[in-house]
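Student: Sequence and computational prediction follow.
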Amino acid sequence: MRKVKDKEERQEKLNARKKRHYEQCAATFNKQSIDFSDDDFSDEVASTSEIDCLPVSSTEYKSNIIDTSQTQLTVTNKTRGRLEIMTAKLSSALDRCKISDRDAVHIIIAVAEALKVEVSDLVVNRSSIKRYREQSRMVLANNIRKKFSTSELNAIVLHWDGKLLLDLTGKQTVDRLPIVITNNDSEQLLGVPKLLQGTSKAQAEAIYQHLSEWGLMDHVKAICFDTTATNTD
C-alpha cells in the first residue's frame, strides 16, 4: 500500500509540473518524435529533465503543434530581398581588386552583418552581382567611347600585341589582344578582347571590329607590332 501511495503522489507531482510548463515548451517539440501514450509519463522511465516541458494531454499538444506550424509557415514564405546593394562605384572597386562574383557575395554579406544591416532585405547572390557588373562595364565602355572624339585626329598609329593572361573567371590562361591607338602625345585603349584562338585571322577580325566600333577605319596611317608569326602573316 505504501508503494502504491508513493507512486500516486509522484504521479500527481508529475502532472502538476507538466501543466505548469507545457505552454512554454510545447512549441519546441517535434510531433513525429513524441508518443502521447501515458506510459511515457511514468516516473520509472522519464527523468525530470525529460518531462519538465511535456504538455498535459495530447489534445492540448496537438493544438500547440498547429500554432507552431503556422508560425514556421510565415517564416518560410518571407519575401526575397529587394534592396539593391550594387552600385557603379562598388562594381568598379570589385573589378579593380579582381574579386570574383562568388567572392563578392561573401564579402558583401560579411560587411552588411558587421554594419548591422538585415541581409535578408538585400539582393545578394552571384547571378545578380554578375549581371550588374556586366551592365556596369558596358555603360562605362559606352561613355568612354562617346567622349572620344575623332574630329581632332590627324594620323593615328595602331598598336597591338597578343598576350597570354589569366582569365577573369578562372585560373586558366587565355589569349588576350590589347589594341591601342596613339596620336601625337595622346593614346587610347580600344579594348583587350579575349580570343578563342591566337591565330593571325582571329587577331585581324578583332582589330577590324574595334576600329569599326570606334569609327577609326579611315584614320589609321601606321601600324606597330612585334615580329611574331601571327602578327606578320
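Tutor: Received the coordinates, thanks.

Student: contacts and neighbour counts: CA atoms only from here.
Tutor: OK.

Student: Next SSE downstream of the longest helix seen in the chain?
Tutor: In the chain, assigned by DSSP state H, the helix with the most residues is helix 2-25. Using DSSP states H and E, the helix or strand that follows helix 2-25 in sequence is helix 48-51.

Student: And the following helix or strand past that next one, how far out from the chain middle?
Tutor: Next helix or strand after helix 48-51 toward the C-terminus (DSSP H and E): helix 58-76. Taking the mean of its C-alpha atoms, helix 58-76 sits 33 Å from the chain's own mean (C-alpha atoms, centre = their mean, to the nearest Å).

Student: list the helices and strands whatever helix or strand comes next after helix 58-76 packs on?
Tutor: Using DSSP H and E, the helix or strand that follows helix 58-76 towards the C-terminus is strand 83-84. With contacts taken as 3 or more C-alpha pairs under 8 Å, 6 or more residues apart in numbering; DSSP states H and E, strand 83-84 sits against strand 122-123.

Student: try this one side by side with the last:
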Amino acid sequence: MEESESQSAENAKGTVRPTSSTTLSATEIYLVGQPASSIRGSKLPTMRQVLKFFFHTVNESGDRQETFKETVRNVLTFWNLAGIKTISERGCREKLTRLWEHWRSLQKSRDRAAKDKVENFKSQLDLLWDIGAPDAVEDIEKNRLLTPADKQQDIAFYQDQRGERKAFMSGNDKIFAAKKRKQEERVEKQRSKQGRFAACEPTSSDSRPQTSVVADTPTEVEMEKKDTAIQPGRYTSKHPYVMVQLPRRILQEPALKELADRLRISNNEIVSVVAAVLRSANPPGDLSEFQISRETARRAQASHRRQVAAAQREAFTPPPHAVVHWDSKLVKNVVGEEEHRQAIFISGRGHEEGKLLAVLPVKDGTGLTQARATARAIEDWSCSSNVKALCFDTTSSNTGRVQGAVVHLEALLEKQLLRLVVRAAASNIFGKTSAPTDPLFQTLKKRWSQLDHSQYLRLDIANLPESDWLSHLRHRTVSYLAHVTTLAGWRRSYTTSRSTCLATS
C-alpha cells in the first residue's frame, strides 16, 4: 500500500519510477492505483474501490456515461445485500460524476495543484463512498422483517462502515439472511395469490461457513434465478388476477374526474361504474370501505372544474385591445325548466376566433342584468383594463338609451367604449325589406308632405366647435380607430367597420 502511494506521488510529479512490469506502470491511475475488474471485499465499497472499477470499465468500453451506470449498479449490489436503503440510482450517478470531476481537476493540475488538496483527496479515498439515504437508519428501524437484535446489528454495521470500518458482512449475518428473507417474502406472495403450494423444505443456511464475502458473490439477478427453486407449483401462464391498491377516496382521483368530464359521464354513472369494478374483484371489494356516493362524485367534479377554471384564468393573456361580445338566450336546464343563459366572449389580437369567458345563468334578460353578468366575467378574467369596444346585437335590452346593457356596462367599467353594433342578426331573422316598416319611419312617411322642406338643418360634424361635446367624441373615436387599424389580427368585419367609420368621419 505504501509502495503504491509512493508511486502515485511520483506519478503526480510527472516521473514514473521504473518497475519490473512496464504494463502496470503504464496503466496505474494517478492517486488511485491500478484499475480493478471487480469490487472485492466484505465491506461496503470505498471511494478508491469505486474509482478503480470505474477506470477499468471505462478503458474497456470507452463509454463514460454507460460506465457511470455500470459502476453504480455494481456498488448498489453491496448496499442491497447489506439491506441498507440508498439514494436513487440517478443520484448515485450524479455523485459518482462529481467524484470523477474532482479527481480529473487534480489530475489535470498535478504539477501545480495545492499539496493540501491532493493530501485531502488521498485521505478520503479509503473512506466509505456513502450513498445511503438520509432516512436509512429510520428505514431499518421500521423494517418489520427484522428482529430488534437484527435492527441494532444493521444500524451498528452501517455506522461502523461510515467510521472505522472494522465490521464486515459474513454468513447469515448479512447475505444469507437477506436471501432467506427474500425467499420467504416471495413464497408468501405466491401462496397468497395461488392459494395452493406443495410442501417445501428451504435449504438450511446454517451450515455455511462464516467466511468473508467477496464482491463476486451472486448478484441479485442470479439470486432471483436460484430462488425460483423454492417456489413449487409456479404456473407457466399468467395468473387471472393481479394485485392492485386503490385509494379509499377513489372518486377524488384527478384522472377519474378528468375522464368523467371528457366523456360527459354523470355522477350516477361514474358511481355505478366504480362500484361495479370493486364488486368484480376476487374477493369482492367492501364498498363500505370506499367513499363512493353521488354526492361525493358531485363535490369531486365541482372541485375539479373549479381547479381547471382557475388554471385557465391564470394562463390567460388578454389582448391589448379587447372586444367584448355577449348574447343571452332562453334555454332549458337539466330538469327541463327554462332559464336565461348569457354567453360572454372576448376577441382581439391573439384570440381572433374569440375566447369564451363564461356562460352564466341570469334571472332575466334586462339590460342591467346582462351588464352585471358581463362585468363580473370581465373582472374574473382580469381584463377590464384591456376592453376597448363592445359588440352586441340591436335588441332594446342592449341599445336602450337609459336602461340598455351598453349604458350600464360602461358605468360598471367606469369608461366609455367603442360600440360595434351587429345588425346581421335582425336581417337573418326577419329577412330583407324593400320599404321601411318601423313605426317611426311610417309616421315620417305620412307626415313628409306636411314638413317645411326649405328649412333643412345639416349636422356638419367635421366643422363643429372644439368645445362641443360631439366634436370631442369625434376626435377620440377617430384617434382610436386610426390606431387600431394599423394592428394585425382583427376579424374582417371589424376591419370593414373601422374603415367605414373613418371614411365617414
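Tutor: The structure has been received and is ready for your questions. None of these values were measured; they are calculated from a predicted model.

Student: In structure 2, what range does stretch 194-212 of structure 1 match?
Tutor: Across structure 2, the stretch matching stretch 194-212 of structure 1 (TM-score structural alignment) is residues 361-379.

Student: now what about stretch 119-127 of structure 1, what contacts it?
Tutor: Stretch 119-127 of structure 1 is contacted by residues 80-85, 101-102, 104-105, 108-109, 112-113 when judged by C-alpha atoms under 8 Å, 6 or more residues apart in numbering.

Student: try 10 Å
Tutor: 78-86, 100-106, 108-113, 129, 133 (C-alpha atoms under 10 Å, 6 or more residues apart in numbering).

Student: Any of the residues you listed buried? List them.
Tutor: Buried members of those, counted by 16 or more other C-alpha atoms under 10 Å: 86, 100, 101, 104, 105, 108, 109, 129, 133.

Student: just checking, which of the residues you listed belong to strands?
Tutor: With DSSP state E as the criterion, strands contain none of those.

Student: Just flag the most distant two among these.
Tutor: With C-alpha to C-alpha as the measure, no two of these lie farther apart than 109 and 133, at 17.1 Å.

Student: ok so, going back, in a markdown table, list the buried ones among the contacts of stretch 119-127 of structure 1 along with distance to residue 206 of structure 1.
Tutor: A markdown table is the format used below for those (distance: C-alpha to C-alpha, whole Å):
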| residue | distance to residue 206 of structure 1 |
| --- | --- |
| 86 | 31 |
| 100 | 26 |
| 101 | 27 |
| 104 | 31 |
| 105 | 33 |
| 108 | 36 |
| 109 | 39 |
| 129 | 28 |
| 133 | 23 |
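
Student: So which of the residues you listed sit within helices?
Tutor: Per DSSP H, those map to helices at 101, 104, 105, 108, 109, 129, 133.

Student: Checking the alignment partner in structure 2 of residue 221 of structure 1 next. Helix, strand or coil?
Tutor: The alignment partner of residue 221 of structure 1 in structure 2, by TM-score structural alignment, is residue 388. The three-state label given to residue 388 of structure 2 by DSSP: H, G, I helix; E, B strand; the rest coil is strand.

Student: Now that residue 181 of structure 1 has come up, it's in contact with residue 187, right?
Tutor: Yes - with contact defined as C-alpha atoms under 10 Å, residue 181 of structure 1 reaches residue 187; the gap is 5.6 Å.

Student: Going by how many neighbours each has, rank these two and give me the top one.
Tutor: Remark: of residue 181 of structure 1 and residue 187, residue 181 carries more neighbours, 20 against 13, as counted by other C-alpha atoms under 10 Å.

Student: State the helix or strand in which residue 68 of structure 2 lies.
Tutor: Assigned by DSSP H and E, residue 68 of structure 2 belongs to helix 64-82.

Student: what does that helix correspond to over in structure 1?
Tutor: Helix 64-82 of structure 2 corresponds to no residue of structure 1 when matched by TM-score structural alignment.

Student: Just the buried positions in the next helix-or-strand element following that helix, please.
Tutor: Scanning forward in sequence from helix 64-82 of structure 2 by DSSP H and E, the next helix or strand is helix 89-108. Using 16+ other C-alpha under 10 Å as the test for burial, helix 89-108 of structure 2 gives 92, 93, 95, 96, 103, 106, 107.

Student: Compile these into TSV and extend it with columns for distance to residue 292 of structure 2.
Tutor: As requested, the buried residues of helix 89-108 of structure 2 are exported to TSV (distance: C-alpha to C-alpha, whole Å):
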residue	distance to residue 292 of structure 2
92	43
93	44
95	46
96	49
103	59
106	63
107	65
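
Student: Just the closest of those to residue 188 of structure 2, please.
Tutor: Of these, the one sitting nearest to residue 188 of structure 2 (C-alpha to C-alpha) turns out to be residue 92, at 32.2 Å.

Student: Correct me if wrong: the closest one contacts residue 73.
Tutor: Yes - between residue 92 of structure 2 and residue 73 there is a contact under C-alpha under 10 Å: 9.3 Å.

Student: what about the strand or helix carrying residue 210 of structure 1, how far off from structure 2?
Tutor: Using DSSP H and E, the element containing residue 210 of structure 1 is helix 200-213. Its aligned residues in structure 2 lie a mean 1.1 Å from helix 200-213 of structure 1 after superposition (mean C-alpha distance after the TM-score superposition for structure 1).
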